[in-house]
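Colleague: got a predicted structure here, sequence first:
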Amino acid sequence: MAVSSWAASTSYSLGDIRRGATDQVTGLFFKCTTAGTSASSEPDWPTDIGSTVTDNNVVWAAISSVFEELSKLSPSAIIELFEVHLSNDLHGSNDIYRFHNGCNADVTSNITWDGNAYSRLPIIADGFEYSSAGTLPRPTLTIANLDNTITALLVVVNTSNHGNDLVGAEVRRIRTLKKYLDGESTADPNAQRPVEIWTIDRKSSENRDAVQFELASAIDQPGVKIPRRQLIGNICQWAYRSSECSYTGSNYFDVNDNPETSLINDRCGKRISSCKLRFGENNPLPFGSFPSAGRSS
């Protein structure tokens, strides 16, 4: 599915995705977050994912161009990269270790992306899926240790901080496509899915074959709390028809989502289904809860 170019004086709906017409911003497409009609001249597109630009009365947000490639019937192979960032306070250095598992696209050697070299190393990354059940994922990262590479790293870290075993190190999971790697004709360091950031919570096993680490979300740490708000799943915490809720419409429902005819009987059920009835099935929802939570950048 190809993404069309932006056009002047054109009506755009919420969720429409366009590419730049004359100014092709590398690695980025733009998603309509406020519907309206575009200006007579092309806007100055932002260059960072998540940044926005106002185009007459349309607002566009920058998203990754990986969207287009993944929408094809035969997309380029997904490349999964990992970075382990040490902290001088915990591990005695601020070194960064980069590696990939080489499973996709028959990549059998080290690769370079965004100017950084990633060493090929057998890795099993499991458990990154999110669910709405209320429990944050606790992924595991199992890294081959046949040449004692990981054991040697642990020895160095534990010399600085006895028994640390890389606990507290930041793990970044980066996913891009083979066509965007350095050296490819379509190389693009901006073409990537949102980076996932995790923290090593513990070393769960170590032997001469492999070392396994259990990861945790940045908010799934002992003593860590989100300021002012509890992490409650599937129950909206906003006061109905408040500024946070933002609903001012004349469609009325009771707490069980049954239609009502008057405002006096209008009650929100505090569920996503209640939100959809008022704002629309496919529109953005100001739902004040956390069906799933994590950290990305």
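Modeller: Great, that's in hand. Just so we're clear, the structure is a prediction, and the values are computed from it rather than from any experiment. Numbering: from 1, shown residues only.
Colleague: only C-alpha atoms for contact and neighbour calcs from this point on.
Modeller: Will do.
Colleague: which element is the residue lying closest to Gly183 once chain neighbours are set aside on?
Modeller: Computed as C-alpha to C-alpha, 6 or more residues apart in numbering, the closest residue to Gly183 that is not its neighbour in sequence is Thr112, at 7.9 Å. Under the assignment given by DSSP states H and E, the secondary-structure element containing Thr112 is strand 111-113.
Colleague: same for that strand, what does it pack against?
Modeller: The elements that strand 111-113 packs onto, with contact taken as 3 or more C-alpha pairs under 8 Å, 6 or more residues apart in numbering; DSSP states H and E, are strand 116-120.
Colleague: ok, then the element right after the strand it packs on?
Modeller: Toward the C-terminus, strand 116-120 is succeeded by strand 123-126 as the next helix or strand (DSSP H and E).
Colleague: now do that next one: everything it contacts.
Modeller: Contacts to strand 123-126, defined as C-alpha atoms under 8 Å, 6 or more residues apart in numbering, come from residues His100, Asn101, Pro139, Thr140, Leu141, Thr142, Ile143, Ala144.
Colleague: buried set for it?
Modeller: Neighbour-count burial for strand 123-126, with 16 or more other C-alpha atoms under 10 Å as criterion, is recorded at Ile123, Ala125.
Colleague: please apply the same query to stretch 86-94.
Modeller: By neighbour count, and taking 16+ other C-alpha under 10 Å as the criterion, the buried residues in stretch 86-94 are Leu86, Ser87, Leu90, His91.
Colleague: residues in contact with the longest strand that the chain contains?
Modeller: Of all the segments of type strand in the chain, defined by DSSP state E, the longest one is strand 196-206. Judged by C-alpha under 8 Å, 6+ apart, the contacts made with strand 196-206 from elsewhere in the structure are 165-174, 211-218, 295-297.
Colleague: just the buried ones out of these, please.
Modeller: Buried positions within those, assessed by neighbour count (16+ other C-alpha under 10 Å), are 165-174, 211-218.
Colleague: included below, for side-by-side comparison, is a second structure:
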Amino acid sequence: MTQSAKVTGATQKLTLDAIVELIEIDIDGFSEPVYITPGPLNGAPVKFGGKIYHPVPLESRGWETNGQGQMPRPIVRVANTNNLFSGLVQNFDDLVGSEVRRVRTLARFLDGQPDADPNATFPVDVFRVERKLTQNKLLVELELTAAFDQEDRKLPGRQVIRNTCTQRYRAYSTATGTFNYDRATCPYFGSKYFNISGAPVSDPSLDRCGKRLSDCKLRFGNNATLPTRAFPGTGKY
């Protein structure tokens, strides 16, 4: 997408409004794109083109084309506020393949401003998530690649682990006497309980998943489509 005439004109003035960076992540299987921005505007979320971009501490680099023939591979680091991005990464295969759009505009063109214009943008950068570089309690770091630069891509995009499922199992709260599913990604809601060794137990507080394929079968049955995120069919060569 080319730079709008309004932005071109505004950047040629002696004084320049603040440039606002907006990030859109379109996740396959998620109801709508995730809209985020590095910081609030006057203490509130940023609105542009009718979309609300929620302020989340983030930083990015490497968007520029260097002219040497190599396509840029931007790095986006997003603070793991309220475990939001950990949940997205766990539920949607490390976000691999998700489209990421970086929209930049000037503060004067945001919704609610006198010169509001949703078409007044710098060239929009369109990339896809190539792989997850880092995930911890503080941040999630993603490497992007150009949407049309898919040569030599390897599938699956996430790490292949043969005997350990990476789903997050439910946690039992002794305070409430119920299971907490806030951070769980495993879809098991059953009332059969097993300890970490796979032995049946009657006390729900002892319910643990051993992350093995056998543990998945205990809960979902041998004939069910198992939600394991392990790769039991892989072998070492």
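Modeller: Nice, I can see it. For clarity, every value in this text was computed on a predicted model and none was experimentally measured.
Colleague: what lines up with the residue nearest to Gly183 of structure 1 in structure 2?
Modeller: Using TM-score structural alignment as the criterion, Thr112 of structure 1 maps onto Lys47 of structure 2.
Colleague: in this structure that match contacts Leu110, no?
Modeller: Yes: contact criterion C-alpha atoms under 8 Å: Lys47 of structure 2 and Leu110 qualify, at 6.3 Å.
Colleague: now do the same for Tyr252 of structure 1: its match in structure 2.
Modeller: Aligned against structure 2 - with TM-score structural alignment as the criterion - Tyr252 of structure 1 pairs with nothing.
Colleague: looks like Tyr252 of structure 1 contacts Pro259 (just checking).
Modeller: Yes: using C-alpha under 8 Å, Tyr252 of structure 1 is in contact with Pro259, at 5.9 Å.
Colleague: which residue ranges of structure 2 form helices?
Modeller: 5-11, 84-91, 213-220 (DSSP state H).
Colleague: any chance of the ones you listed in CSV with mean neighbour count and distance to Glu32 of structure 2 as columns?
Modeller: What follows is the helices of structure 2, written out as CSV (neighbours: other C-alpha atoms under 10 Å; distance: least, C-alpha to C-alpha, whole Å):
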stretch, mean neighbour count, distance to Glu32 of structure 2
helix 5-11, 14, 28
helix 84-91, 17, 13
helix 213-220, 18, 30
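Colleague: adding distance to Pro114 of structure 2, write the ones you listed out as a markdown table.
Modeller: Converted to a markdown table, the helices of structure 2 look like this (distance: least, C-alpha to C-alpha, whole Å):
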| stretch | distance to Pro114 of structure 2 |
| --- | --- |
| helix 5-11 | 14 |
| helix 84-91 | 34 |
| helix 213-220 | 57 |
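Colleague: how far away is Ile79 of structure 1 from Leu70 of structure 1?
Modeller: Between Ile79 of structure 1 and Leu70 of structure 1 the computed distance is 12 Å (C-alpha to C-alpha, to the nearest Å).
Colleague: Thr37 of structure 1 now?
Modeller: Following C-alpha to C-alpha, the distance that separates Thr37 of structure 1 from Leu70 of structure 1 is 28 Å.
Colleague: kindly report the same for Thr140 of structure 1.
Modeller: Counting by C-alpha to C-alpha - Thr140 of structure 1 and Leu70 of structure 1 are separated by 26 Å.
Colleague: Pro33 of structure 2 matches what in structure 1?
Modeller: For Pro33 of structure 2, the aligned position in structure 1 is occupied by Ile96, per TM-score structural alignment.
Colleague: pull the number of nearby residues for the counterpart of Asp125 of structure 2 in structure 1.
Modeller: Mapped onto structure 1 by TM-score structural alignment, Asp125 of structure 2 lines up with Glu196. Here the neighbour count serves as a burial measure; for Glu196 of structure 1 (other C-alpha atoms under 10 Å) it reads 17.
Colleague: same question, Ala107 of structure 2
Modeller: Ala107 of structure 2 has 19 neighbours, counted by other C-alpha under 10 Å.
Colleague: repeat for the one 5 residues further on
Modeller: Counted with other C-alpha under 10 Å, residues neighbouring Gly112 of structure 2 total 12.
Colleague: any idea how far the aligned residue in structure 1 for it lies from Cys103 of structure 1?
Modeller: Matched by TM-score structural alignment, Gly112 of structure 2 corresponds to Gly183 in structure 1. Computed with C-alpha to C-alpha, the distance linking Gly183 of structure 1 and Cys103 of structure 1 is 19 Å.
Colleague: now Glu170 of structure 1
Modeller: For Glu170 of structure 1 relative to Cys103 of structure 1 (C-alpha to C-alpha), the value is 23 Å.
Colleague: check Leu90 of structure 1 too.
Modeller: Noted for Leu90 of structure 1: a distance of 32 Å to Cys103 of structure 1, by C-alpha to C-alpha.
Colleague: Arg175 of structure 1 too?
Modeller: Between Arg175 of structure 1 and Cys103 of structure 1 the distance is 13 Å, computed by C-alpha to C-alpha.
Colleague: likewise for Asn94 of structure 1?
Modeller: Where Cys103 of structure 1 is concerned, Asn94 of structure 1 sits at a distance of 28 Å (C-alpha to C-alpha).
Colleague: and for Ile78 of structure 1?
Modeller: Using C-alpha to C-alpha, which is the criterion applied here, Ile78 of structure 1 is 10 Å from Cys103 of structure 1.
Colleague: for Asn158 of structure 1, same thing?
Modeller: Between Asn158 of structure 1 and Cys103 of structure 1 the distance is 31 Å, computed by C-alpha to C-alpha.
Colleague: one more: Ile219 of structure 1?
Modeller: When C-alpha to C-alpha is the yardstick, Ile219 of structure 1 and Cys103 of structure 1 sit 30 Å from each other.
Colleague: repeat for Trp60 of structure 1
Modeller: When C-alpha to C-alpha is applied, the distance between Trp60 of structure 1 and Cys103 of structure 1 equals 36 Å.
Colleague: residues near Val124 of structure 2, how many?
Modeller: When neighbours are defined as other C-alpha under 10 Å, Val124 of structure 2 has 15 of them.
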